[in-house]
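Chemist: sharing a model that was predicted from the sequence below.
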Amino acid sequence: MAIQHAESAEGLREKVKSGGLVLVDYGAEWCAPCRNLTPILEDLSREYDGAVSIVKVDCDELPELAAEAGVMGMPTVVVYKGGQPVEKLVGLSPKPVYTGVISRYLN
């Protein structure tokens, strides 16, 4: 499943409430670490095809979502399971960190 881009606050809320495992990447176009995270998320999207949804939120376009998630730095990846946030990763991490988090909540 390809990475999705949040078009609206309501759309993201519905996706998160879907009950599955959802990784939401809060970032911005001008943020270099955010751009470096994109290939990692693309790899994860291919590897966990259908098992994990990945959604990107542009904090400049949807600042209310960033505020709701308590984003204080970018990138911030919030992991939702069953509609609830279960983990928050702030800053760019290596791919094994993200696969470890997915593995922890996918089971």
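Modeler: Sure thing, it's come through.
Chemist: C-alpha only now, for contacts and for neighbours.
Modeler: Will do.
Chemist: residues touching the most centrally placed residue in the chain, list them.
Modeler: Centroid-nearest residue in the chain, with CA atoms, centre = their mean: residue 24, separated by 1.9 Å. The contact partners of residue 24, taken as CA atoms under 8 Å, 6 or more residues apart in numbering, are 54, 55, 56, 57, 77, 78, 79, 80.
Chemist: comparison target, given below:
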Amino acid sequence: MGRPVLIDFFSAWCEPCTRQTAIVDELAARIGDAVEFRKIDVGERRDLIAKYQLVTVPTIVIEKDGLVVKRFERLTDAGTLETILTSLIDDHA
């Protein structure tokens, strides 16, 4: 079983995306290597728009073992994300 993956889908022109990415960066610094963090600019990776059925940014997708566990299509606070990720890390331990 692999570690959880948090994917931060953003666009460079999106102000809420900038705030979301700062939250994700802060979370990555706290959690460390227990979670894989990925940042994807939808302008550069248009192929993933269809794959993940993106309709808005920011969008956060949390996966575990290749399956989507949770998805947020709005600015999401660090506490909410950390609670979900911690539960997935605990499941892995």
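Modeler: That came through, no problem. Quick caveat, the model's predicted, so the values are computed rather than measured.
Chemist: could I get the TM-score for this pair?
Modeler: Scored against TM-score structural alignment, normalised by the length of structure 2, the superposed chains reach a TM-score of 0.89; 90 aligned residues with a CA RMSD of 1.3 Å.
Chemist: out of the contacts of residue 24 of structure 1, list just those in strands.
Modeler: Counting by DSSP state E, the part of these found in strands is 54, 55, 56, 57, 77, 78, 79, 80.
Chemist: just give me the match in structure 2 for the last one.
Modeler: What that stands for is residue 80 of structure 1. Residue 80 of structure 1 maps onto residue 63 in structure 2, with residues paired by TM-score structural alignment.
Chemist: again with the second one
Modeler: Under the alignment (TM-score structural alignment), residue 55 of structure 1 pairs with residue 38 in structure 2.
Chemist: SS state for the residue nearest to its match when sequence neighbours are not counted?
Modeler: Closest residue in space to residue 38 of structure 2, ignoring its immediate chain neighbours: residue 7 at 4.7 Å, by CA to CA, 6 or more residues apart in numbering. Assigned with DSSP: H, G, I helix; E, B strand; the rest coil, residue 7 of structure 2 falls in the strand class.
Chemist: can you find the partner of residue 7 of structure 2 in structure 1?
Modeler: In structure 1, the residue paired with residue 7 of structure 2 according to TM-score structural alignment is residue 24.
Chemist: show me what the longest helix along structure 1 is packed against.
Modeler: The single longest helix within structure 1, with elements called by DSSP state H, is helix 32-47. Secondary-structure packing of helix 32-47 of structure 1 (3 or more CA pairs under 8 Å, 6 or more residues apart in numbering; DSSP states H and E): strand 52-58.
Chemist: C-terminal to the strand it packs on, what's the next element?
Modeler: Counting by DSSP states H and E, the next helix or strand C-terminal to strand 52-58 of structure 1 is helix 63-68.
Chemist: buried residues, that following helix. List them.
Modeler: Residues of helix 63-68 of structure 1 classed as buried: 65, 66 (neighbour count, 16 or more other CA atoms under 10 Å).
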